[in-house]
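Let's see this in three dimensions:
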Amino acid sequence: MTEEIIIAGFGGQGVLSMGKILAYSGIMQDEEVSWMPSYGPEMRGGTANVTVILSDERISSPYLKMYDTAIILNQQSMDKFEETVKPGGTLLYDPNGISQHPTRTDIKIYQIEGAKLAAEMGNKKIFNMVVLGAFLKIKPIVKLENVIEGLKKSLSERYHYLIPLNKEAIIEGMGNVSPYTIEEQALPN
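Coordinates of the predicted model:
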């Protein structure tokens, strides 16, 4: 099993953290892992993306042009990465701030209202964990207990008190992801 993932959005949305937690989770499962971040000099507010590869075989290169899964958190990332999902692959996105929804019919598309759910839970910073939960529901490639271990590794110890809230956010995301279907446009008469 090899899963090649791109996670993309604005800096400050937890894109790199989500990738790092997935990578640590894979390590906890004795998988081969690659984590390759990319972000602009602005960081917060600028675009950010991370490529994560989890595999039970050696990873030959962390550089990819096509992905099994794209997790998209803003319109710029949708514009850039929708076409990089392999046919038959998966695209997961938060519709908040998306003006042009995905249009491909050769991939599986899912939506998660991550920003809305995080706000309803009282902490917008858990947005990325809601989205991660949605991804894990669609593709349970790492176990929840390993994700919690990944959180412990990636969060500074002074923030470990937030781990229960993050776990709650992951579970919330798992329960609220839904398939997105491309609606056929009516042909003119």
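
okay, CA-based contacts and neighbour counts for the rest of this
OK.

What about the residue lying closest to residue 99 once chain neighbours are set aside, how many residues nearby?
Nearest non-adjacent residue to residue 99, counting by Cα to Cα, 6 or more residues apart in numbering: residue 75, 6.8 Å away. Residue 75 has 21 neighbours, counted by other Cα atoms under 10 Å.

Give me the most central residue, the protein.
residue 71 (4.0 Å; Cα atoms, centre = their mean).

Helix, strand or coil: sort out that one for me.
State at residue 71, reduced to three classes by DSSP: H, G, I helix; E, B strand; the rest coil: strand.

Which secondary structure elements does the strand or helix carrying residue 173 sit against?
When elements are assigned from DSSP states H and E, residue 173 belongs to helix 163-176. Packing partners of helix 163-176 (3 or more Cα pairs under 8 Å, 6 or more residues apart in numbering; DSSP states H and E): helix 114-120, helix 127-138, helix 144-154.

next one: it to chain centre, how far?
The gap between where helix 163-176 is centred and where its chain is centred comes out at 14 Å by Cα atoms, centre = their mean, to the nearest Å.

got the angle between it and helix 127-138?
50 degrees (axes from the mean of the first three to the mean of the last three Cα atoms, to 10 degrees).

Can you list the buried residues in helix 163-176?
Neighbour counts over helix 163-176 (16 or more other Cα atoms under 10 Å) mark 166, 167, 168, 169, 170, 171, 172, 173, 174, 176 as buried.

quick one more, to check against the first:
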Amino acid sequence: MAYHSVIAAGFGGQGVMLFGQILSMAAMFDGKFTTWLPSFGPEMRGGTANCTIIISDDYIASPVVDEPSEVVAFNLPSMIKFEKTLKENGILIINSSVIDKRPHREDIKIIKIPANSIADELGNIKVSNMVMLGAYLKATKAVSFKSVEKALQERLTGKKNEMININLEAIKAGMKEVVK
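A predicted model of the protein is given here:
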């Protein structure tokens, strides 16, 4: 049975919540059970933000995750906070554009993605979250690319619709980065 428990975390404004929403929607489109639980710090802007996503082939008893199988850290404070919660042999994906410290754990897989640099090369720093999503997809195969594409089309409507292509480019770039 496939089961993924993910914590995605960063500063508010880094696209952490959209990362989680797209991942959770894609899981639904793949016919899986899923939960998405957002958590915000007390600050109005620039504070911490994280979300927990569970993807399962079976019913999910609770959306709360104490020991995630994967952590996606968009910034250093998030890596420091959530690295220690990862299950043994879990996956830690870090945005190496902003995290210059090495994680302490030796019993986990560490994937460094220069998400901000890649997003900047694509022409829009705001898609760094989708670069991280692409890395997550490649590392875990938790959901299909086709379902992620469908989730983006459902979520980015109206004026945001013009952002679908660059977001898809960012996801593909993140996927390629994991192969390196």
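
can you redo the helices and strands packed on helix 163-176 of structure 1 as JSON lines with mean neighbour count and distance to residue 79 of structure 1?
Below are these laid out as JSON lines (neighbours: other Cα atoms under 10 Å; distance: least, Cα to Cα, whole Å):
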{"stretch": "helix 114-120", "mean neighbour count": "19", "distance to residue 79 of structure 1": "19"}
{"stretch": "helix 127-138", "mean neighbour count": "26", "distance to residue 79 of structure 1": "19"}
{"stretch": "helix 144-154", "mean neighbour count": "18", "distance to residue 79 of structure 1": "29"}
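
Among those, which comes closest to residue 91 of structure 1?
helix 127-138 (9.5 Å; Cα to Cα).

Give me the distance between the closest one and the centre of its chain.
7 Å.

Have a look at how far, on average, it is from structure 2.
Once fitted to structure 2, helix 127-138 of structure 1 is off its aligned match by 0.7 Å on average (mean Cα distance after the TM-score superposition for structure 1).

so what does that helix touch, helix or strand wise?
Helices and strands touching helix 127-138 of structure 1, by 3+ Cα pairs under 8 Å, 6+ apart, are helix 15-28, helix 114-120, helix 163-176.

Looking at those, spot the one closest to residue 51 of structure 1.
Across those, closest to residue 51 of structure 1 is helix 15-28 (Cα to Cα), at 7.3 Å.

so the closest one matches what in structure 2?
Using TM-score structural alignment, the residues of structure 2 aligned to helix 15-28 of structure 1 are 16-29.

how distant is that stretch from the center of its chain?
With Cα atoms, centre = their mean, you get 9 Å for stretch 16-29 of structure 2.

That one against structure 1, how far on average?
In the superposition with structure 1, the average deviation recorded for stretch 16-29 of structure 2 is 0.3 Å (mean Cα distance after the TM-score superposition for structure 1).

circling back to that earlier point, now what about the next helix-or-strand element following the helix holding residue 173 of structure 1, what contacts it?
Next in sequence after helix 163-176 of structure 1, counting helices and strands by DSSP H and E, comes strand 178-179. The contact list for strand 178-179 of structure 1 (Cα atoms under 8 Å, 6 or more residues apart in numbering) reads 108, 109, 110, 111, 112.

The fourth one: what's it in contact with?
When contacts are counted by Cα under 8 Å, 6+ apart, residue 111 of structure 1 touches 92, 93, 94, 95, 177, 178, 179, 180.

Counting neighbours, which of the residues you listed comes out on top?
residue 93 leads these on contacts (other Cα under 10 Å) with 31 neighbours.

thought that residue was touching residue 77?
No: counting by Cα atoms under 8 Å, residue 93 of structure 1 does not reach residue 77; the two are 9.9 Å apart.

Done for today, thanks.
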